[in-house]
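[1] predicted coordinates and the sequence they were generated for:
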Amino acid sequence: MADEYVNQTNKNRRKEDERNLPFNDKRDEIVQKVLKNQVCLIRCESGSGKSTQLPKLLLQSSVCENGRIVCTQPRKGAVASLAAKVASEMKQTVGDVVGYQCGVQRKISEKTKLVYMTDLALLNYFLQDELLNEYVCIIIDEAQERSIYIDILLGMIKNLLPKRKDQRICLVIVTSTFTDSKVFVDYYDGCPVITVSDAVNHIGIEWIPRTEEENYENVEMKAVDKVVEIHSMQPVNDGDIILFLPGQSEIERCMQTLQKKLKDKSDHWILPLHNKLQSIKLNEIFEKTPPKKRKIVISTNMAEAYDTIPGVKYILDTGFVKKIQYDPVKKEHSLKLIQITQSSANQRKEIARKSSQGKCLRFYNQNDLNMTTIPDILRIHIGHAVLKLLQLGVNPCSFDFVQSPLTKSIETTLQELSLLEAVKDGKLTELGNWIAKLPLDPNLGVFVHDAVMHAVERDIGVEAIIIATTSTFSENLFYRGGSIQQRDECEKLKIPFCHNKGDHLSFLNVFKQWLDVPEEEKVEWCIKNSINDRTMRNIQDTVLDILYILEKEMNISLKLELKHKICDERALRELLFKAFQQNLGYYLGHEKVGYYFVDRDKDMIIHPSSSLRCLAIHPKWVISEMVLNTSRTYAVNITEVDEKDVMKALERKELLFKIEDIRQKRLREEPIHIEYVGHHLLNEIVGPDGGNVQEIERKLQKDNKNVTFVVEADKEKGEILIYASSEKNEISVDSLKMVFDPMRKRIKDEQV
């Protein structure tokens, strides 16, 4: 019996306490607070054992006498590994006293008293039992991450607590940041706080504040110089170095700079660490540093996910991170460079906690840190969150969020879901309830639904699931890194997978070929083709999860079998068009201006990662999955749409525009004006980075509303060519004179 085992392990508690520090000193306080309060907040540092020792501590107490403890995790990969670790420490097998549930993977028995699961899995459990009667204690681990599922879960549990006073339930929120805790305390009406600190190895912090004049590039160079200084001044066996930078491009730039600065030395091993790395490269981070060398790791915030990296003593933190931000008004995603939070700064510092004399150098002021985490509910598209709330029977407009998104954001999302026919009169439709069960964005959910339910005779359900899932992970699918030569080589390796109808079918090509490779050869195949093997595993796991949901929830049985199967690609493109009609784009006749997206009334170019860019193909009509704003506005994940499908949608009144108005926006094939300026002057006019050409385009655009311009330089002939979407007689003569008269004057002056 599980209770007998718990009692037996209590006898050995003192012996285990030696391994459970720092929780040993707080054991009695934690148990008493949990028994006396419905909500407790526990603040503890990264690496303190909070994910294993805290659940085990409560398991060995009287907390779970009348039910189970559940401990949630934000990442699927942590669920099984944590359960295995705790079970091993208790000399048990997984599935007995300690179990887990994650997607299709489930190891729970009648004896199980501690269950690890993802935040989403527990959220879905509310659909089976809105009172969670099976559980007497809920531990929300890593609450500081503030994912959408964590925030919804905290709100659902807050609503549950008053309903479970007869059959008591307690909530334990675990966070590794001290500043975010105030948000939780206020939300739960002043719940008690317990602080567990790891005082074993204090890490020295040195602040290197930046001045008001310094931008990110200055900070980056200071940090690189500091790496060189440490490496030159300290013995190589003194400890390894990790440098935190915002993104992959910054990492690759700094790697090249470091290689140049250390070119006369062979006593270093420089390694990148970011999400697009293949697992074989990732594993090198944790390998033992070779003799007479120092490991220098250059990482994004990805390293924050690790409790420690063996051998690291010096942490250099530039204090920046790149985050995606969604604008519900513009309906665009932006990649922004922002200051890290105090939580992130602490996690970065703790990487060296196993070093006896770790040192953290921070290239910012203490006041520069964002004191609280921006929750995902305020940062990303909330389409799936709104679907999930409606599925749970909750009105998203009146839901008690930890921090509520803007009313405009919720209203816009409900409008989008109404257009997809997933919501009607503020409630889920049959379609909405169907797609709410899938771990996909609503549009991709509709695409899968239509493929499975309305295209049965075409047998494209599995392919649609693969496309939707791969699209979700597409950012990290292909590895593009290293020098310019290496990136060019990676682009060549991508071409065989590129489909001439766009990205979604290219993703399908990748997965189908990967699936055919024998299991023991998959990693090598990914390396050979410059594909991220970890991403492929995540895609496969999610595909299997969706197939499991379809069978369990909807009684639909589909098999992941694609060998020798002929796919109806035309049908898939039709359904993608239907799911993303609001993101329809028309080619403007020149890759420089790209596509005019009708609903947005905006020009965008195709993202450089697109298979259509690789193949230099420019279809007349396309749909885009999302819009990303960086240095330019990009359309991401593109598929060609047949014009006859556009015409049918117009006939059915699904699209509301005049086709003639759209066609008039296309650039004329012949230039409206050619100006000879000579070879010498041309280089000056164009500028080193083409910036002057863009300025000419802006001037022309300003004086000629609703006209698109492209300015090109013909270096062989010394000419400037202007293309426009209108005839020359429709263009303002004054605007052309204003652009070219100064050039003509300079030519005359030079001749004189």
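    Noted; the coordinates are in hand. These numbers were taken from a predicted model, which means no experiment stands behind them.
[2] going forward, measure contacts and count neighbours with C-alpha atoms only.
    OK.
[3] just the helices from the stretch 51-200 of the chain, written as ranges.
    For the stretch 51-200 of the chain, applying DSSP state H, counting those that start in this stretch gives helices covering 53-59, 76-89, 119-128, 148-160, 181-187.
[4] please compare the first structure with the one that follows:
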Amino acid sequence: MRMPDDGPPSKKFRYTVQHRSTYDGNNGYVPEKLQQERRNLPIYPAKGKIINQIQRLDTAILIGETGSGKTTQIPQYLLEANVNKNAIIAITQPRRVAAITISQRVAEEQGTELGQRVGYCVRFEDVTSENTKIKYMTDGMLLREAILDPLMKRYSIVILDEAHERTIHTDVLFGVVKQAQARRKSRGIRPLKILVMSATMDVDHFSAYFNAAPVLYLEGRQYPVQVYYAPEPQSDYTFSSIVTLFQIHRVEPPNKDILMFLTGQEEIESAVRTIRDITRSAEENMAPLIVCPLYAALPSYAQLKVFKPTPRGCRKVIVATNIAETSVTIQGIKFVIDSGVVKAKVFNPNSGLDLLKVVKVSKAQALQRTGRAGRESAGSCYRLYTEQEFEHFSDNTVPEIQRCNLSSVVLQLLALGISDIINFDFMDKPSTESIIAAVHQLHNLGAVVKEISIKLTPVGRQMAAFPLEPRLSKTLLIAKENNCLEEILTIVSLLSVDSVLVTPQSKREEALAARQKFVSSEGDHIMLLNIYKGYKAVKGSKEWCMENFINQRNMKTATEVRKQLYDICERMEFPRKSCGNDTATIRKCLAHGFFMNAAELQKDSSEYTSLSSRKTVSIHPSSVLFRCKPAYVIYNELIQTTKCYMRDLCVVDPDWLYEAAPIYFKRKKPGT
């Protein structure tokens, strides 16, 4: 294969990959099985050419199919060839589960303990050391590091992986890394190399954004996949998915595993229960089904079940969110069932509502899902939508930055010293309305002042120091002034992790009865505080957690999050004080942080009206306030399903809301 010469790099060139069994990068201490697995990856024959190209380029776009080995191998190749010049190689991932699991695999391949030569850094968890040279991290964590060091001087190579997913942090990171590269070049500091990687993306768009960066194509082993469309539109994609699953299971031999795409944790858990129930009552001659859920909130030990080899004579069914589209490679998949939907956040800057909605996937996402069936041999994909419906899907996923609340982004950019947000170098600019709405929200929280340019206030600078959503950061600052930091730290920590409540369908009544001792008529936040107090009183006893249907792993995580948030408070010299049993003070602090998320009970109705948008909203059935009707509540988030539901609620006094933001409420007390 002819590669470009040492002159100006050509815009595009292609690596043709074929299997070879030679290997020249053996560290000597890595088990032979792992060495052989690395040699067998599609990327291996192109190793030398990849190293040569990255050595000579400042920026490159690399397209390689899922399973080609790009995420695990390229950082190792660059380290072994010392392209990093002894500095750190950063590899960003959109999801923490990918950052953690991939770093574990690479540490194993490098024959090193995790946290030494290879480590990872995700929100509230840093498993690295001064010896770390390959660092997997979420894009949000690298962005936070850039606030303290805009030139990213610790890094010589930044690899932006799964770039096509276009998370809100990834899009901001594109501009920040690009700016750091230019500044280092102009100041004569060690160059920063940027490598943008994905399985699929709009390469021309990416290349143009990164100053006409050349595109490197890595061809992997992709086998043909037979695509089947639904003959007519499906009204219930979950039901259709389960029906399709059992149709496949009845006619196909075992040991051909199935990957089913659904939208979220609750939906997946419900589907898993249904599949298991049907399996128990099925005919005896049917092969056993091993059903594994897979979503970001799932504990690590449960996620690992997905990767275990399927026992002979059985079939594994993985019911997953879009986390399984690209971030992880699962062996043994022969069939994919694509529901054609995904859960996405959609922000309306006019109403100020940030809703979690189920939306159609893009064509690019549908192709990614289909490809999962052709990793090891020919496979099949069952699309639960018609071919005509597919033709009306958008070509690419709308970047998150164009459909989300930008308050965190604006706060981070201001903390980076970037005040001209409108003209920031976004790959795809969010609407001016969204940016203005974010500035208004931060202004209402006291984080910015609007003068000739937008500037952070001292309060805003303190808020930016916390890896939290701005409203939670503001609540912590209010707690400092009201001498209840201990309690608010606990509540904020529990809101920052996945649910600590376990409600198995088979033991629902038992779980609800056990939870009664923690329930508070003042809302979900106070209940969480009561759970934490009980957990600490028994020193995190596993038996206590099981008896009370509490997720011990998530409680441990919340405890670690609390410690890290407290460390930040300590560095900022916040007084560590408790208000004891004065829950009114706690609720008042929450009202001051979340006054924009307030709702009022409608007269002669069980429904509520959001005070910010005047939209009709309801209390989510999972809330302790579901059967209560307090006059005023604040909520953490709205979720749109059959109704617009409020989740994580707290009872508040309307006077507190007015006191928190008299201008926001137009000098009119709520309720008058």
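    Good, I have the coordinates. Not measured: the values here are computed from a predicted model.
[5] right, and the helices of the stretch 51-200 of the first structure - which one's nearest C567 of the first structure?
    helix 76-89 (31.2 Å; C-alpha to C-alpha).
[6] would you mark the buried spots in that closest one?
    By 16 or more other C-alpha atoms under 10 Å, the buried positions in helix 76-89 of the first structure come out as K76, A78, V79, A80, L82, A83, A84, K85, V86, A87.
[7] same question, stretch 153-169 of the second structure
    Quick answer for stretch 153-169 of the second structure (16+ other C-alpha under 10 Å): 153, 155-169.
[8] out of these, name the ones that lie in strands.
    Y155, S156, I157, V158, I159, L160 (DSSP state E).
[9] go through those residues and say which is closest to P231 of the second structure.
    Closest approach to P231 of the second structure among these (C-alpha to C-alpha): L160, at 39.5 Å.
[10] thought that closest one was touching P94?
    No. Contact between L160 of the second structure and P94 fails when scored by C-alpha atoms under 8 Å: they sit 9.2 Å apart.
[11] give me the common contacts of these two.
    Common contacts of L160 of the second structure and P94 (C-alpha atoms under 8 Å, 6 or more residues apart in numbering): T170.
[12] look up how far D25 of the first structure lies from the counterpart of T71 of the second structure in the first structure.
    By TM-score structural alignment, T71 of the second structure lines up with S51 in the first structure. Per C-alpha to C-alpha, to the nearest Å, S51 of the first structure is found 17 Å from D25 of the first structure.
[13] the more surrounded of the two?
    Using other C-alpha atoms under 10 Å as the criterion, S51 of the first structure and D25 rank with S51 on top: 23 against 12.
[14] ends of stretch 380-396 of the second structure, what's the gap?
    Stretch 380-396 of the second structure has an end-to-end distance of 23 Å (C-alpha to C-alpha).
[15] residue contacts, W544 of the second structure?
    By C-alpha under 8 Å, 6+ apart, W544 of the second structure lies in contact with Y535, V538.
[16] helix, strand, or coil at it?
    Using DSSP: H, G, I helix; E, B strand; the rest coil, the structure places W544 of the second structure in helix.
[17] chain center to the longest helix seen in the first structure: distance?
    In the first structure, assigned by DSSP state H, the helix with the most residues is helix 533-554. How far helix 533-554 of the first structure lies from its chain's middle: 18 Å, per C-alpha atoms, centre = their mean, to the nearest Å.
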